[in-house]
Each structure stands twice: as structure tokens, then as C-alpha cells.
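Novice: predicted structure and sequence below. I'll ask about it afterward.
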Amino acid sequence: MAERVAGPEIEKLIQLLARLPGLGPRSARRAALHLIRKREELLAPLSDAMRVARERIVTCTACGNIDTADPCTICRDPRRDPSVVVVVETVADLWALERAGVVRGHYHVLGGTLSPLDGIGPDDLNLSGFAERIVAESVKEVILAVNATVDGQTTAHYVTDLVSHLDLLVTRLAHGVPVGGELDYLDEGTLAAALRARTAF
């Protein structure tokens, strides 16, 4: 068994950092050492920012986004079109669409996807009251911006069924060749989806 080379406080910091996505034990050790070396310029401000985040960040009860206000900044923005709701799996997906600057409607964050193998059912997602929200806000189009995975598509079908009795348009993101993509590097599923979704040139 390897000997402990740091005190319990540093070990605890490393263990917590190792829980973050994309950080394994080695990366966590490097990050911890860097933070400790730059205590005043990094560790102290990071600690303060995390405390503020813990105290002030809330989940928007309307859409599921995270913000320091409820409803969130996006839901309160009068320039947005409330008749369009984009359904996404996670807040990270919402942020990606916002960075692209292509959505002028509202969002609905599911908090994951249906996954029977992992025991994740409809009650585990942010779906309670979804159909009622669509009616209350006079939504005309629901855009399904979920991942092109088996679980993502299962979730898309479930969401479609929830609003199938309503008079609205349900669309999904196109799947296929990415901008700047080369055919030789794409998998067969992506190529097949691109061919099925071809448009006039």
C-alpha cells in the first residue's frame, strides 16, 4: 500500500477534485498542487466563488436552468419568444445552445434521459407538469434538442407522447454531417442519418 505523502486536508482536496468530470486521481493531484501553490490568486477566490455559488445559485422552477434568480434570466427575458420551447437533457446542453446564439425561445431542462437499464424513469426527470406548462404558455412549437443516443431518442418519443394531444408542432434537431466534417471520418450511423435527412441543394 502506498504511503500517504500529504496531510489529510490535502488528501481530502485531492479526493474531492477527483470526483469532478474529466479529472482522475493524477489530474486531481496536479490541480490540487497548482491551487495550493497559487493560494492567494486562485485558491482563495475559488473558495469564495464556490461559497457564493452554494448560497445563491438556484434551479429555475419554470425551466430547470440554474441561475441566481427564479425564474432565471432566460425565462424573464421579454425579447424571447415564449411560443417556442427547446427541450434539452442538461443545463450544459442549454449553455451550448446559448453560446451558439441560435435559440430565441425558452427552454425545458429534463435533467437527464430515460434509461430503463439504469433505473431512470419519467419520475426521475423534470417532466412533472411539462404538458401543463406547454398549455399555460400557449407554446406553438417544442424542439427536441436531445442527444442522438438510444436513451435520448427514447426520451424524445416519451416527451412527444406527453404533448401528442395538443395542437402544436414537435420538431427535433437534424442529425448528420457536422459543419466542416469529412465523410471518411464519420461513423455509419451519422452517414445514414445524414442521407435520410438530406435536403434540396
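Specialist: Nice, thanks for sending it over. Computed from a predicted structure; not experimentally measured.
Novice: C-alpha only now, for contacts and for neighbours.
Specialist: Noted.
Novice: which stretches of the protein form helices?
Specialist: 8-18, 25-37, 44-56, 73-76, 91-100, 130-136, 150-162, 188-196 (DSSP state H).
Novice: between those helices, which gets nearest to A62?
Specialist: Closest approach to A62 among the helices of the chain (C-alpha to C-alpha): helix 73-76, 7.4 Å.
Novice: can you redo the helices of the chain as JSON lines with mean neighbour count and distance to D123?
Specialist: Output for these, formatted as JSON lines (neighbours: other C-alpha atoms under 10 Å; distance: least, C-alpha to C-alpha, whole Å):
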{"stretch": "helix 8-18", "mean neighbour count": "15", "distance to D123": "29"}
{"stretch": "helix 25-37", "mean neighbour count": "16", "distance to D123": "34"}
{"stretch": "helix 44-56", "mean neighbour count": "12", "distance to D123": "26"}
{"stretch": "helix 73-76", "mean neighbour count": "16", "distance to D123": "24"}
{"stretch": "helix 91-100", "mean neighbour count": "14", "distance to D123": "18"}
{"stretch": "helix 130-136", "mean neighbour count": "15", "distance to D123": "12"}
{"stretch": "helix 150-162", "mean neighbour count": "17", "distance to D123": "12"}
{"stretch": "helix 188-196", "mean neighbour count": "14", "distance to D123": "30"}
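Novice: export these as TSV, with columns for distance to V177.
Specialist: Compiled in TSV, those are given as follows (distance: least, C-alpha to C-alpha, whole Å):
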stretch	distance to V177
helix 8-18	35
helix 25-37	33
helix 44-56	38
helix 73-76	30
helix 91-100	17
helix 130-136	32
helix 150-162	18
helix 188-196	6
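Novice: and of the ones you listed, who's closest to V85?
Specialist: Judging the helices of the chain by C-alpha to C-alpha, what sits closest to V85 is helix 130-136, at 8.2 Å.
Novice: counting by contacts, list what that closest one packs against.
Specialist: Packing partners of helix 130-136 (3 or more C-alpha pairs under 8 Å, 6 or more residues apart in numbering; DSSP states H and E): none among the helices and strands.
Novice: so how far is that helix from its chain's centroid?
Specialist: 21 Å (C-alpha atoms, centre = their mean, to the nearest Å).
Novice: okay, pairing it with this:
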Amino acid sequence: MFSPKFDELVQALRILPSVGPKSAQRMALNLIMKNKERAEILANALHDAVNHIQTCSICHSLTEDDICSICQAYDREDSLLCVVESPADVMAIEQTGSFRGKYHVLGGRLSPLDGIGPEEIGIPALMARLQQGQIEEVILATNATVEGQATAHYLLEACKHLPLRMTRIAQGVPQGGELEYVDSHTLGQALHQRLQFK
């Protein structure tokens, strides 16, 4: 339309969630016409993030180092592990200030119809971590979606032979909801009111 580079920018912006062609075009126009300096800052920040952020070798959350700051923290409970689907869920729980254990990020949830099984979401890495014997309680904090519930049930069955207390975050999180969109108070309450998962 305006130029091949502009069209390229519009297409690049469309990879963002919920950004359609019109929204991408408005963003591109705003960046180019009104915010060139900020566009440069955005480009540099995106470049740095892509080149320096990786997954933690222990919990699989985001970090710039081999091991994230939460896994390295001495003031957190090593025996308490919260299993979540994504780094966004870690961020949501951390914002509550209610959890002092450690995390394991699955990197997704089971969805057989989409060909996503235990291997695709890193369940073997979680099981290896649990078999080391340091963890006493596992909080299953997968999302309250059908796939999230199926993932929690799969993990419960897979861990039956281990000497662990398995809990599930309390339902204060709406059914079908995503953790990253739940307010901090509700999520904090859900963590405190977790129940034995049977």
C-alpha cells in the first residue's frame, strides 16, 4: 500500500495475539508517523529480549541466566512446587505476593486433539524433578479450562506412586479462565484455599 517496508511492519505486528489487519495498520501508522523515537526503543527492546531471554534450566520459566532468580532464591521453600502452564502464570502468581515456593512451567497443556501429549509439554522433565525426592507438595495450578483440568488429572495419576501431597488451586478462578487475566486478590485467595486433589 504505502511501501513494501510498511506492509512488512503491518504483517509483523499481526503475529501479536488479537491483532487483526486494521489494528496492525493503525499501530504501524502510529509508530512511523508519531512515535519514531519510541518505535526505535521498542525495536531495540524486542531485539534484546529475543537474543537474551531464555528458559530456566530448572523450572522452564523465563530468565536471562541459565537458572532464574526464583530457582536460585534461598528464602523460598524448596519442598513446595507450583506447576503452571506458562511463564505468564508465574508472573500472575508472583504479583499476589502469596506464594513462597518454587515453580515448574509445563509450557502448555495436554490437548490430544491437537497432538499435544505429555512429551510436548515437558511432563517428563517435571517427573524427573519430582523423583529427586526434595519436593513434598505439588500445587497443580493449571488453568481452569477443559485442557487444564485434563492436564491436572493426568499429573495426579502420574504422581500416585510418589510420596507427595497433591493439591489443586481453589476454585475462585473462573471456569474457563486463564490465570494471567485473574485479579491478584482472587488468585491469592485461590492459592490460600487450595484443596487436596483426589
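Specialist: That came through, no problem. Treat the numbers as computed from the prediction; the structure is a model and nothing was measured.
Novice: TM-score of the superposed pair?
Specialist: Superposed pair, TM-score by TM-score structural alignment, normalised by the length of the second structure: 0.83. Supporting alignment: 176 aligned residues with a C-alpha RMSD of 1.8 Å.
Novice: on that earlier part again, nearest to L117 of the first structure, out of the helices of the first structure?
Specialist: Across the helices of the first structure, closest to L117 of the first structure is helix 150-162 (C-alpha to C-alpha), at 9.8 Å.
Novice: which part of the second structure matches that closest one?
Specialist: Aligned using TM-score structural alignment, helix 150-162 of the first structure spans residues 146-158 in the second structure.
Novice: spatially central, which residue of the second structure would that be?
Specialist: Central residue of the second structure (C-alpha atoms, centre = their mean): S86, 1.6 Å from the mean position.
Novice: contact partners for that one?
Specialist: Contacts for S86 of the second structure (C-alpha atoms under 8 Å, 6 or more residues apart in numbering) come out as 61, 105-108.
Novice: can you tell me the closest non-neighbouring residue to A194 of the first structure?
Specialist: Distances taken as C-alpha to C-alpha, 6 or more residues apart in numbering place G176 nearest to A194 of the first structure, at 3.8 Å, with adjacent residues excluded.
Novice: so who does that neighbour touch?
Specialist: Contacts of G176 of the first structure by C-alpha under 8 Å, 6+ apart are 190-195, 197.
Novice: redo that, cut-off 10 Å
Specialist: Shown in contact with G176 of the first structure (C-alpha atoms under 10 Å, 6 or more residues apart in numbering): 186, 189-198.
Novice: and if you look at V163 of the first structure?
Specialist: Contacts of V163 of the first structure by C-alpha under 10 Å, 6+ apart are 130-132, 134-135, 142, 169-170.
Novice: ok, now how distant is the counterpart of L127 of the first structure in the second structure from T151 of the second structure?
Specialist: Counting by TM-score structural alignment, L127 of the first structure lines up with I123 in the second structure. Note on I123 of the second structure: its distance to T151 of the second structure, by C-alpha to C-alpha, to the nearest Å, is 10 Å.
Novice: list residues touching both of those two?
Specialist: With C-alpha under 10 Å, 6+ apart, I123 of the second structure and T151 have common neighbours 106, 108-110, 117.
Novice: nearest to N35 of the second structure among the residues you listed?
Specialist: G108 (35.4 Å).
Novice: count residues in the vicinity of the match of L127 of the first structure, would you?
Specialist: 23 (other C-alpha atoms under 10 Å).
Novice: show where the longest strand anywhere in the first structure falls in the second structure, residue numbers please.
Specialist: If you go by DSSP state E, the first structure has its longest strand at strand 81-88. Using TM-score structural alignment, strand 81-88 of the first structure corresponds to residues 77-84 of the second structure.
Novice: and the matching stretch, what's buried?
Specialist: Across stretch 77-84 of the second structure, burial judged by 16 or more other C-alpha atoms under 10 Å covers 78, 80-84.
Novice: again with stretch 136-143 of the second structure
Specialist: 137-143.
Novice: and for stretch 59-75 of the second structure?
Specialist: In stretch 59-75 of the second structure, counting by 16+ other C-alpha under 10 Å, buried: 59-63, 67-68, 70-71.
Novice: skip the chain neighbours and tell me the closest residue to S69 of the second structure.
Specialist: Going by C-alpha to C-alpha, 6+ apart, S69 of the second structure has T63 as its nearest residue, at 7.8 Å.
Novice: what residue in the first structure is paired with that neighbour?
Specialist: Using TM-score structural alignment, T63 of the second structure sits opposite D67 in the first structure.
Novice: so that match versus M50 of the first structure, what's the distance?
Specialist: From D67 of the first structure to M50 of the first structure the distance is 14 Å (C-alpha to C-alpha).
Novice: repeat that for A136 of the first structure.
Specialist: A136 of the first structure is 36 Å from M50 of the first structure, by C-alpha to C-alpha.
Novice: superposed on the first structure, what's the mean shift for the match of helix 150-162 of the first structure?
Specialist: Stretch 146-158 of the second structure, aligned to the first structure and superposed, deviates on average by 1.1 Å (mean C-alpha distance after the TM-score superposition for the first structure).
Novice: cool, and stretch 87-95 of the second structure?
Specialist: Averaged out, stretch 87-95 of the second structure is 0.9 Å away (mean C-alpha distance after the TM-score superposition for the first structure).
Novice: which residues does that stretch contact?
Specialist: 55, 59-63, 82-84, 99-100, 102-108, 141-143, 178-185, 187-188, 191.
Novice: got the contact list for I57 of the first structure?
Specialist: Counting by C-alpha under 10 Å, 6+ apart, I57 of the first structure has contacts 66-70.
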